[in-house]
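Asker: Quick one, fold the following:
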Amino acid sequence: MQIAKYSNYTLPDFLEDDDFLLFVISPSQNDTVFWQQVAAEYPQQTEIIAEASKIIKAYRKQDVFTNEANQSKVWLRIESSLQKDQVKPKIFSLNKYLRVAAMLLLVSSIGISLWLIKGRQNEIDTAFGELRTVTLPDGSTVVLNGNSKLTYSDNWDKNSREVWINGEGLFNVTHINKDPAHIKPSERFIVHCPDMDIEVLGTTFNVRSRHNKTNVGLVQGKIRLDYVDAVTGKQSLIMKPGDYVQHTYKKALTRITLPAPEKITKWTKHQLLFNDASLAQISEIMTDDYGYQVDFSSPDLANFKIEGEINVPNVEELIETISTTLPVKITRTDKNITITKLNP
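Answerer: Next up is the predicted model:
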């Protein structure tokens, strides 16, 4: 698949694209990584991608079709909904979607027994700048940062406790295992990221997984990471409280010790915390979590660094801190920010 071809895709284009359809229906790890790259490369397509996914998922929630008439009714409802929203990049033809219906029906028929075993899938998405606390079926909680997604099933009584995350979340996991030497499948808790899996028993840890990079900080407890190293292949790492690791997909993992690991949870109180951060690192948080578009008038500006700690409650104060600390000028229009050098 070529990323560039999706730069100008319309909603109907996505609904007709087999690769996108399969990603929404049954995403693999490689699919997830690829579509994260598409969203990162073409942020203007994010809303259209989300809408196309919503339509396909809504279609999957319908009962298994027993005849063509039922198929037609569903697609007529979809078309009617699209027309009400005034999404008219081109005329929809029901026949174009019959192959989509057939594919969805095939997947549903093959996977219906697995669906019954795994239970209903829950998907929680947060908007830019939004924080949301999610209580999982076992009582564990996850605080989701802005522009993040958490997926899990309801049926955890017979299966592993598994969640999938894209974005950032602070996990507080309920400890239900009484015998560490004999862990039942339903007692395992696994967090799936695009580039690694995290297994825990009971603990508090922070996960940030974006742009094929995953950062994990352990506040308390014990967790194990399973990941792929570029040289040695599959690897595992046991983390202890205070450990902080950074991993880029199929590249080396780095590990440091945090003197105050509880600080990595500051974002859950709407605090923006940075230590010796470059403008590139700061702008990444503003873009990923709050939906800003940050442009530098020259590439070297991205390397400008603010020494020491920044701890502010909002983006406005962060911008003020940058302006008063560095020799730069910041121009802001809504969520578009341009940073230029001040003349000497």
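Asker: rest of the way, CA atoms for contacts and neighbours
Answerer: Noted.
Asker: Number of residues surrounding Asp191?
Answerer: Let me fix one detail, which is that residue 191 is Val and not Asp. Val191 sits with 20 neighbouring residues when counted by other C-alpha atoms under 10 Å.
Asker: I figured it was touching Asn206, is that so?
Answerer: No: at 11.0 Å, Val191 and Asn206 do not qualify as touching, with contact defined as C-alpha atoms under 8 Å.
Asker: So Gly221 is in contact with Thr203, correct?
Answerer: Yes: counting by C-alpha under 8 Å, a contact exists between Gly221 and Thr203, whose distance comes to 4.4 Å.
Asker: what's the offset of the longest strand seen in the chain from the middle of its chain?
Answerer: Within the chain, and with DSSP state E defining each element, the longest strand by residue count is strand 161-172. Distance of strand 161-172 from the chain centroid (C-alpha atoms, centre = their mean, to the nearest Å) equals 9 Å.
Asker: Also stretch 118-129?
Answerer: Mean-position distance between stretch 118-129 and its chain equals 10 Å (C-alpha atoms, centre = their mean).
Asker: to compare against the first, here's another:
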Amino acid sequence: MKREILISKWLNNDLNDQELEAFKMLEDYDDLVKLDTSIQAFKASDYDTSKELDNVLSTITPTAIGGSKKQTMQWFKPLMRVAAILAVCFSLYYYTTTLDTTITTEFAQKTTIELPDASSVSLNAKSLLTFNKKDWKHNREVELNGEGFFKVAKGSSFKVKTNTGTITVYGTQFNVKHWDHYFEVICYEGLVGVTYNSQETKLKPGNSFLIIDGKIIAKEKENRSSPSWLNNESTFKSLPYKTVIAEFERQYGVHITLMNIDSEQLFTGSFAHDNIDVALKSITLPLRVTYSKTNNTITLKRE
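Answerer: Predicted structure coming up:
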């Protein structure tokens, strides 16, 4: 059944069980339910439209409109109904065409999204991606909070916006990581432009742009063809230990407490995403740190 028919029958509370299941499978089902809830919030209670319309018409003289009151009622009421239907349809169209699509991942979760132009984005754990599907032909732009690996289809300009900087590309592969006090872009293919503080830095394959705590950090050339997290492994090279801990918490959904440990000390190493005990040893043994686990809380301690 066509989308428009399902929506029309839903608005009239006329869906059977089979049609209701088909309606729930619509791509914008959640948006339509939210819209309906919002409209209900504006609905006036105990308001008789017909009665109020009669009251208004009773104050209009027949000569004022060039005919009798009966004639007025014959054309005016249907006209009002048509106007009301058009107003609701316009509101529904405007709401659904301007609504953004948002994808999120939880702790220890990854997902891959295909964008309207066949570009794809792989999201790491605890990340959020927002874009407007209806306006995509005119504005290929996404907003990211977290970490994502982009494979951009060739075509018009493609932009990734974060609270720290904007990335502009023309058919390429790159990784963006944006967390509190941490912003990193790595180009794996093509050419990437990173705009930060109104200045653009262009990255070629293997080049990186890294900012930690507001400071630009120089990095060696990246030799991998894709980020390690796509293969369920987080890799670090001379990065603050707090960065390692934050990533560990996102991948395993735990809370880590540090005791007698300098969170700013630099760490080089990696940990896997599929075995927490092996991963803990990977981030503690190099620093001669011990750990203990209590439910979802892990304590790292240096004697």
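Asker: what TM-score do we get after superposing?
Answerer: Structural agreement between the overlaid chains, expressed as a TM-score with TM-score structural alignment, normalised by the length of structure 2, amounts to 0.65; 230 aligned residues with a C-alpha RMSD of 3.3 Å.
Asker: The longest strand of structure 1 aligns to what range in structure 2?
Answerer: Under TM-score structural alignment, the match for strand 161-172 of structure 1 in structure 2 covers residues 140-151.
Asker: wait, what's in contact with the residue lying closest to Asp276 of structure 1 once chain neighbours are set aside?
Answerer: In space, Asp276 of structure 1 comes closest to Glu307 once its chain neighbours are excluded; the distance is 4.5 Å by C-alpha to C-alpha, 6 or more residues apart in numbering. The neighbours of Glu307 of structure 1, taking C-alpha atoms under 8 Å, 6 or more residues apart in numbering as the test, are 275-277.
Asker: with those in mind, which one is nearest to Asn147 of structure 1?
Answerer: Distances from Asn147 of structure 1 to the contacts of Glu307 of structure 1, taken as C-alpha to C-alpha, are shortest for Ala277 (21.5 Å).
Asker: Give me the distance between that closest one and Glu284 of structure 1.
Answerer: Taking C-alpha to C-alpha, to the nearest Å as the measure, Ala277 of structure 1 falls 11 Å from Glu284 of structure 1.
Asker: tell me the centre residue of structure 1?
Answerer: Asn166 (1.9 Å; C-alpha atoms, centre = their mean).
Asker: thinking that residue is in contact with Arg210, fair?
Answerer: Yes: contact between Asn166 of structure 1 and Arg210 holds when scored by C-alpha under 8 Å: they sit 6.6 Å apart.
Asker: neighbours around the equivalent of Phe189 of structure 1 over in structure 2, how many?
Answerer: Structural alignment (TM-score structural alignment) places Phe189 of structure 1 against Phe158 in structure 2. Taking other C-alpha under 10 Å as the neighbour definition, Phe158 of structure 2 ends up with a count of 19.
Asker: Next up, the contacts around the spatially closest residue to Val152 of structure 2 that is not a sequence neighbour.
Answerer: For Val152 of structure 2, ignoring the flanking residues on the chain, the nearest one in space by C-alpha to C-alpha, 6+ apart is Ser119 at 4.6 Å. Neighbour list for Ser119 of structure 2: 150-153 [criterion: C-alpha under 8 Å, 6+ apart].
Asker: counterpart of Ser119 of structure 2 in structure 1?
Answerer: Counting by TM-score structural alignment, Ser119 of structure 2 lines up with Ser140 in structure 1.
Asker: Could I get the contacting residues of Val142 of structure 1?
Answerer: When contacts are counted by C-alpha under 8 Å, 6+ apart, Val142 of structure 1 is found next to 133-136, 169-172.
Asker: could those residues go into a markdown table alongside neighbour count and distance to Arg77 of structure 1?
Answerer: Formatted as a markdown table, the entries for the contacts of Val142 of structure 1 read as follows, by neighbours: other C-alpha atoms under 10 Å; distance: C-alpha to C-alpha, whole Å:
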| residue | neighbour count | distance to Arg77 of structure 1 |
| --- | --- | --- |
| Thr133 | 14 | 33 |
| Val134 | 16 | 31 |
| Thr135 | 12 | 33 |
| Leu136 | 17 | 33 |
| Gly169 | 29 | 36 |
| Leu170 | 24 | 39 |
| Phe171 | 23 | 39 |
| Asn172 | 19 | 41 |
